[in-house]
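Peer 1: Sharing a model prediction with you, sequence too.
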Amino acid sequence: MGRHFCRYISDTKLIGMCLLLGTATMLPTESSAETLAQALSAAYNTNPTLAAERAQLRATDEGVSQAVSDWRPTAELTSDYKNSWSNTKGGTSLVGNNHTKTVDAGAKVTQNIYKGGRTTSGIRQAEANVGAGRSKLLNVEQKVFVEAIGAFLQVIRDIEVVDLRVNDEQRLARQHESVQARFELGDLTRTDVAQSKASLSKSKAARRQAEGELEVSRANYERIIGMPAGGLETPAVATDLPKTLDQAIEITVQNNPSVTNAVFAQQSAKEGIEQAEGTFLPTVNMSGTADRLWLRERSRSRTNSATFSVGLSVPLDTSGVLQSKLRQAHQSSSQARLQYEAARNEAIEATIKAWENYFTAEAKIQPLEDQVEASTIAYEGSKLEEEVGNRTIFEVLEEKQKLIQAHVELVDANRVYRLAAYELMSAMGVLTAENLGLAVDKYDPNDHYDDVSDRWMGLGTKWRGKTKEANDV
């Protein structure tokens, strides 16, 4: 087993690093602001879902060690103590009385010589299962990162919306005071005052709702990333994605972990056929025993014995069980092949969908920016017109609400736009710590695999007792 489980084409690492590292140069922020890369690093190190999947992979590694053990001899010690009495009577008299104590100790070593190739295919099947497990781990890693990025961007969005709502409430409060004063001077009507108060009350409710949504987002952020959200730096807009959809699909077919998982599952199923076919072939075992028997009588005799044997067994009639298992293995292989096709098609579909979502989100930004600009002009103009009597207070308030709503829609669109880029990376299978260039101690699945795959005895040198992840969590 080796590094061939994770295959990346040459451009994928550059894609991720440009997306993340670009944040520091493109957006000026406070020195204390937390970057997206830092948040993803925290999630990578502390997320319990990711840590649990790593533990599951380490358990899968043990399947290789168990399969390799079929090449090795087995040894056992046996011991037996027996204390027996017997007597013989002839008529009314006792003619014989025996009391025997025996101690028997021995050792037996058994070595399999041949069992139809099942050991070799079993090892290959276990290795394929490890490959599938590694692909699954990458899939979980990507899902955690998508959740983390979504939580990060949602907190930023909600903070911006709260700021908009707070500013709107403060402005409406000042405006309401002005309207009240003008009403007292006879310049405005009671209806104007009521409309102003209604707008202020609506703004307060919107501000409270925005604050509640922010608290929910912060809680979700802490659950996924493992620490509270502080000041967050808005990440740069992604620009270094594949140039064409065909390139994105090519990357997907090679790297999407659901596809690679299905490839390894297909290999495992094929080895299952080899395993089933091997049950029809002979099994040859070689064994040797050494035994010593102590007879605890007056003579205290001792008998030593040793045997060596080679056994051959050939299945003849198993009531159809072996044939059924072989048919079952072939059907499982067919299932795995079809599941690969399904996984490949689903991955391509997800990439196409993510691609279209990204460019659709990108296309919305400029119109929404134009809408904000137009709404700003309309609002400022309505205020001037109200001062000369061409507009009512209600119309000014309406224009202001349109402006606030335009700002909120633009904030939402920016969140969707940034998130869509990372969802596209996830669909392609390149949203990993390695490709993103995160400054973390990367989890290397080979460490545990190399430690246990050929181990005869012991719990391993690196994973004895509590694991690193268990300690961290």
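Peer 2: Noted; the coordinates are in hand. Residues are numbered from 1 along each chain as shown.
Peer 1: from here on, contacts and neighbour counts on C-alpha atoms
Peer 2: Will do.
Peer 1: Which elements pack onto the helix or strand hosting residue 120?
Peer 2: Per DSSP states H and E, residue 120 falls inside helix 118-184. Judged by 3 or more CA pairs under 8 Å, 6 or more residues apart in numbering; DSSP states H and E, helix 118-184 is in contact with helix 36-46, helix 48-68, helix 190-225, helix 257-278, helix 393-428.
Peer 1: Among these, show me which one is buried the most.
Peer 2: helix 257-278 (a mean of 24; mean count of other CA atoms under 10 Å).
Peer 1: now the angle between helix 118-184 and that helix, please.
Peer 2: Going by axes from the mean of the first three to the mean of the last three CA atoms, to 10 degrees, helix 257-278 is angled at 160 degrees with respect to helix 118-184.
Peer 1: Can you tell me what sits against helix 257-278?
Peer 2: Identification of contacts with helix 257-278 by CA atoms under 8 Å, 6 or more residues apart in numbering yields 115-118, 121-122, 124-126, 128-129, 131-136, 138-139, 253-254, 322, 325-326, 329-330, 332-333, 336-337, 339-340, 343-344, 347, 429.
Peer 1: ditto for stretch 128-142
Peer 2: In contact with stretch 128-142 (CA under 8 Å, 6+ apart) are residues 5-6, 44, 49-50, 53-54, 56-57, 60-61, 257-258, 260-265, 267-268, 426, 429, 431-432, 445.
Peer 1: Could you check how many residues crowd around residue 184?
Peer 2: Residues within reach of residue 184, counting by other CA atoms under 10 Å, total 12.
Peer 1: Now do it against residue 389, distance only.
Peer 2: According to CA to CA, to the nearest Å, residue 184 stands 18 Å off from residue 389.
Peer 1: now do residue 259
Peer 2: Taken as CA to CA, the span from residue 259 to residue 389 is 67 Å.
Peer 1: One more to weigh against that first structure:
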Amino acid sequence: MFISKLPAGVRLAASVCVLGLGLAAPRAADADTLADALVGAYTYSGLLEQNRALLRAADEDVAVAAAALKPVLRWSAGLTQNFGRVRTSASRVTIDNDDLTAALNLIAELVLYDFGSRRLRIEAAKESVLATREALLDIEQQILLRAVAAYMGVIEAQEFVALRENNVRLLTQELRAAQDRFDVGEVTRTDVALAQAQLAQARSGLAAARGELVSAVEEYRNVVGRDPGTVRQPSSLPAIRENVDAAKAVAVRNHPSLKSAQHQVAAADLLARATLSDMKPTINLTGRLAATENLNANEFNRGGSIGLEAGQTIYQGGALSATARRAQAQADAQRGNLHTVRNDVTQDVGNAYATLTTVQAQLAASERQVRAAQIAFDGIREEAALGARTTLDVLDAEQALLDAQSLQVQARAALYVAAYRILASTGRLTAKDLRLPVQLYDPAEYYNLVKDSPARLSKQGRQLDRVLKSLQKD
């Protein structure tokens, strides 16, 4: 069930499944729709690029953890110059001990069994990747909501400027009329001064409104990455669930910040188990190949070894136990954070719906206020022309009409922002949910390239280097 009862005069179709953004309509060269602003924000945002890079770093943590289960192969080489003399007591012969020895060693190590410590760390790294993916979606929602606010802010500021310009024109006419009536003795100098003061105030308000428009354009440029074209009011509101409790249930299931917190709890629990396994023995397979040669004599040695090693740290000043307790405390902290995030998510949904209800009521009231203020202004102006009203009455009526129109403009812009804030609070303000015409970022693509820890010189490693180079921006 969706919201369909909107204030009179702004009854907007909300029957579309996702958004009525006019995505299929051709875009004029100098016009910007809300969809254009959202697309620009998604493709331009440096904050999204930053968090995508952080996600790639988390993907590499899985590769690092997985590498701990693979063989370690290393080599060492040395060149040793020995010098000195040796004299035996039996023969009393002095022998020069002067030779140059070269040595080369190749060592291989493999962990055979560690009570699951390394595998638990791999699973913990995977949970951290999933948490980071959800955090990236939450950032995406914030960016798109800011784009909505920036777009509506430009519309609101432009309408304020138009209202102020119209106000200046009307008050200029009122001043001219007051001056004409003063010239024929129908009003006093006071009436003229009142009209002059009101006009000066209107010009001041116009200057302020133009300044607000400049600020709104700067915000739009910051978020979307370019200046706005000719912006126009969106044709419809997004589809929103009418039942607040149902929306809260959706948020609890789908909101990325809550899902991220759940994965953080899982990662912390796995790390706590891994630290307990660290206190148990490990079994390693080791192999060695060695070659030494005396370069000053025809002497050499070739050989190797292979063996099993088992070991365990018995005592380290309590460091292992402290590490295990710290990991458990961190897991408990993540559970507490999950509880907090869940409460915040449900509260945000309730606040978003309350804001929408308030704005709808304000918009309906402002429409009635504008109609009444317009009728009052027109009537008082006619009465003033007949001498039944003073200049002050006309000026007060004009100010009341301007105030009503300003409230209407504010409420209309706030209505759209409030509606999209509901989408964000339920986790549905993403490029995928909005069906924006953009190339969606695939978080699994990079992960699939690195999860098996490819070596840099391997075919997959060279492919990965090309991907990284393409991701880098000047």
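Peer 2: Everything's here; your move. Since the model is a prediction, treat every value here as computed from it, not as a measurement.
Peer 1: TM-score of the superposition?
Peer 2: Remark: TM-score between the superposed chains equals 0.91 [TM-score structural alignment, normalised by the length of structure 1]; 455 aligned residues with a CA RMSD of 2.2 Å.
Peer 1: how far apart are the helix holding residue 120 of structure 1 and its match in structure 2?
Peer 2: Superposing on structure 2 and averaging over aligned pairs (mean CA distance after the TM-score superposition for structure 1), helix 118-184 of structure 1 comes out at 1.0 Å.
Peer 1: tell me the angle that helix makes with helix 190-225.
Peer 2: Counting by the same axes, to 10 degrees, helix 118-184 of structure 1 points 160 degrees away from the direction of helix 190-225.
Peer 1: and the angle from helix 118-184 of structure 1 to helix 393-428?
Peer 2: Between helix 118-184 of structure 1 and helix 393-428, the angle comes out at 170 degrees (the same axes, to 10 degrees).
Peer 1: tell me, helix 118-184 of structure 1 lands on which residues of structure 2?
Peer 2: Helix 118-184 of structure 1 corresponds to residues 117-183 in structure 2, going by TM-score structural alignment.
Peer 1: next one: stretch 389-398 of structure 1
Peer 2: With TM-score structural alignment as the criterion, stretch 389-398 of structure 1 aligns to 387-396.
Peer 1: can you check stretch 342-362 of structure 1 too?
Peer 2: By TM-score structural alignment, stretch 342-362 of structure 1 lines up with residues 340-360 in structure 2.
Peer 1: So for that stretch, what gets flagged as buried?
Peer 2: Residues of stretch 340-360 of structure 2 classed as buried by neighbour count (16 or more other CA atoms under 10 Å): 341-342, 345-346, 348-353, 355-357, 359-360.
Peer 1: of all those residues, which comes closest to residue 209 of structure 2?
Peer 2: Nearest to residue 209 of structure 2 among the buried residues of stretch 340-360 of structure 2 is residue 359, at 22.0 Å by CA to CA.
Peer 1: Shouldn't that closest one be within a helix?
Peer 2: Yes: assessed by DSSP: H, G, I helix; E, B strand; the rest coil, residue 359 of structure 2 belongs to a helix.
Peer 1: what about residue 148 of structure 2, neighbour count?
Peer 2: Using other CA under 10 Å: residue 148 of structure 2 sits among 24 other residues.
Peer 1: Ok, residue 247 of structure 2 next?
Peer 2: Using other CA under 10 Å, residue 247 of structure 2 has 22 neighbouring residues.
Peer 1: Let me know the helix or strand that it is in.
Peer 2: For residue 247 of structure 2, the element it lies in under DSSP H and E is helix 244-254.
Peer 1: Against structure 1, what's the mean shift for that helix, could you check?
Peer 2: Averaged out, helix 244-254 of structure 2 is 0.9 Å away (mean CA distance after the TM-score superposition for structure 1).
Peer 1: What of stretch 368-377 of structure 2?
Peer 2: After superposition onto structure 1, stretch 368-377 of structure 2 sits on average 0.2 Å from its aligned residues (mean CA distance after the TM-score superposition for structure 1).
Peer 1: Can you name the residues in contact with that stretch?
Peer 2: Against stretch 368-377 of structure 2 from outside (CA under 8 Å, 6+ apart): 394, 397-398, 400-401, 404-405, 408.
Peer 1: Just list the residues touching the closest residue to residue 126 of structure 2 other than its chain neighbours, thanks.
Peer 2: Closest residue to residue 126 of structure 2 apart from its sequence neighbours, by CA to CA, 6 or more residues apart in numbering: residue 62 at 6.0 Å. By CA under 8 Å, 6+ apart, residue 62 of structure 2 lies in contact with 122, 125-126, 129, 451.
Peer 1: Residue in structure 1 paired with residue 62 of structure 2?
Peer 2: Checking with TM-score structural alignment, residue 62 of structure 2 has residue 64 as its match.
Peer 1: what's around residue 231 of structure 2, how many residues?
Peer 2: Considering only other CA under 10 Å, residue 231 of structure 2 is surrounded by 18 other residues.
Peer 1: Could you measure from the residue lying closest to it once chain neighbours are set aside over to residue 152 of structure 2?
Peer 2: Residue nearest to residue 231 of structure 2 in three dimensions, not counting chain neighbours: residue 32, with 4.9 Å by CA to CA, 6+ apart. Remark: distance between residue 32 of structure 2 and residue 152 of structure 2 (CA to CA) = 12 Å.
Peer 1: Show me how far stretch 89-100 of structure 2 is from its chain's centre.
Peer 2: The chain centroid and the centroid of stretch 89-100 of structure 2 are separated by 76 Å, computed with CA atoms, centre = their mean, to the nearest Å.
Peer 1: Next, the angle helix 117-183 makes with the helix or strand where residue 444 of structure 2 lies.
Peer 2: Using DSSP H and E, residue 444 of structure 2 falls within helix 443-450. On the basis of the same axes, to 10 degrees, helix 443-450 of structure 2 is oriented at 150 degrees to helix 117-183.
Peer 1: Which residue range of structure 1 does helix 443-450 of structure 2 align onto?
Peer 2: Counting by TM-score structural alignment, helix 443-450 of structure 2 corresponds to 445-452 in structure 1.
Peer 1: Alright, calling it a day.
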